[in-house]
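# here's a sequence, model it:
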Amino acid sequence: MTTAEKPAQQLVKLPLLAPVSGEALPISQHYEPAISHGLQGQGVMFKPLGSRLVAPCDGIISEIAATNHQLKMQASHGVIVEITCGYQALDTHGCGFVRKVNVGQRVKCGDVLLELDLINIRKQIPHLDIALLLTNGVLTVKPHYGNVRANEETVLTGVIKPK
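I've put the predicted structure just below:
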């Protein structure tokens, strides 16, 4: 089959719901330079008001930081969804981040991933910006900004070319 005879592959959209209640902002406003410059992926950031961090889509937990401030999950089509809480969150040594899932666990959209002790965390680190990032096969993203409620509004749509 020549290239001209191959059927055109459709692009797939992967919608992600807000993982936390608060304000969704451009990722360029994140305090961590590696995140704000897009070196860790494309996405959106949040100024959280809520204390529950929920799964933005269905997937499998693939990685959790020892301090519980960062986790990755594999979503459909091999896309990696990364959620990182806070700038310099390693300084907390995990205090204020209560993990509710384990590596290898299958989660549904809206399942609680982390409980955040916002008062304790804000005493320890200057900025609790939460980044929602997409990597691995995402062609582009369409972010949605403004005030959002966890598990209710779409905040990021990834465009993927299935393999």
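# from now on I want contacts and neighbour counts done on CA atoms only, so please keep to that.
Fine.
# how about the helices in the protein?
Assigned by DSSP state H, the helices in the chain fall at 33-36, 118-124.
# how about those helices in TSV, adding distance to Ala18?
Listed next are the helices of the chain as TSV, based on distance: least, CA to CA, whole Å:
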stretch	distance to Ala18
helix 33-36	18
helix 118-124	17
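# Proceed likewise with the subsequent sequence, for comparison:
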Amino acid sequence: MFGFSKKKNLKEDSHLYAPLSGEIISISEVADPVFSKKMMGDGYAVEPTGNQLFAPVSAKVSLVQGHALGFVRADGLEVLLHVGIDTVSLNGAPFTFKVKEGDIVDGGQEIGHVDWDQVKKAGLSQTTMIVFTNTQDKLGNFEVKKGTTTAGADIGSAQVK
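As a prediction, this is how the structure comes out:
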């Protein structure tokens, strides 16, 4: 009646969105072999110039940890947003998330921010990875526009098998 119980529905959306402003690079260029050798799945990375975080896909939030967010799209594709390299050691201190597990987000929606000064002071990399964690089971193919991007921009798409 008053819109208090208005629930957002998960929508089909194959688009990929920039989680941060910065330079989109190939995941194989990431300094951490866990990501560059695609041990967690295929994906891409961003060398950030901004600190606002945006949803890389339209999906349900499946995981909220201090340094990472997990998403599941309507088609079952699982996406991990891993902010920085080895930032798990910071116990979530530089990260503020506006979402919780179970929330439905639109691709390109603001979901939080990161204090890069804390990451830099710890001597850690800001490189942020977007990984399709069920690559073998679900990912058909994906394409992203490499180069400079703005947070929340439509940068490509991913199709399932």
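# hang on, the earlier thing: out of the helices of the first structure, deepest packed?
Compared across those, helix 33-36 shows the largest average neighbour count, a mean of 17 (mean count of other CA atoms under 10 Å).
# so which bit of the second structure is it matched to?
Mapped onto the second structure using TM-score structural alignment, helix 33-36 of the first structure spans residues 33-36.
# which residues touch Gln29 of the first structure?
Contacts of Gln29 of the first structure were listed using CA atoms under 8 Å, 6 or more residues apart in numbering, and they are Ser36, Met45.
# about what we covered before: what about the match of helix 33-36 of the first structure, distance to the chain center?
16 Å (CA atoms, centre = their mean, to the nearest Å).
# ditto for stretch 51-71 of the second structure
With CA atoms, centre = their mean, you get 5 Å for stretch 51-71 of the second structure.
# swap in stretch 139-156 of the second structure?
Stretch 139-156 of the second structure sits 11 Å away from the centroid of its parent chain (CA atoms, centre = their mean).
# tell me how many other residues surround Val58 of the second structure.
To be clear, residue 58 of the second structure is Ser; Val isn't right here. By the criterion of other CA atoms under 10 Å, Ser58 of the second structure has 24 neighbours.
# surely it and Ile111 touch.
No. Look at Ser58 of the second structure against Ile111 with CA atoms under 8 Å: they stay out of range, at 11.8 Å.
# select, out of the helices of the first structure, the one closest to Val107 of the first structure.
Distance to Val107 of the first structure, taken as CA to CA, is lowest for helix 118-124 among these, at 23.6 Å.
# which residue numbers in the second structure go with the closest one?
Aligning helix 118-124 of the first structure against the second structure (TM-score structural alignment) gives residues 116-122.
# for the matching stretch, what is the distance to the chain centroid?
Using CA atoms, centre = their mean, the offset of stretch 116-122 of the second structure from its chain centre is 20 Å.
# now stretch 92-107 of the second structure
On CA atoms, centre = their mean, the centre of stretch 92-107 of the second structure falls 10 Å from the chain's centre.
# the first structure: matching residues for that stretch?
With TM-score structural alignment applied, stretch 92-107 of the second structure matches the range 94-109 in the first structure.
# quick one: residues contacting the residue sitting nearest the centre point of the second structure.
For the second structure, Leu81 is the residue whose C-alpha lies nearest the centre (CA atoms, centre = their mean; 2.9 Å). Contacts for Leu81 of the second structure (CA under 8 Å, 6+ apart) come out as Pro56, Ala68, Leu69, Gly70, Thr128, Met129, Ile130, Val131.
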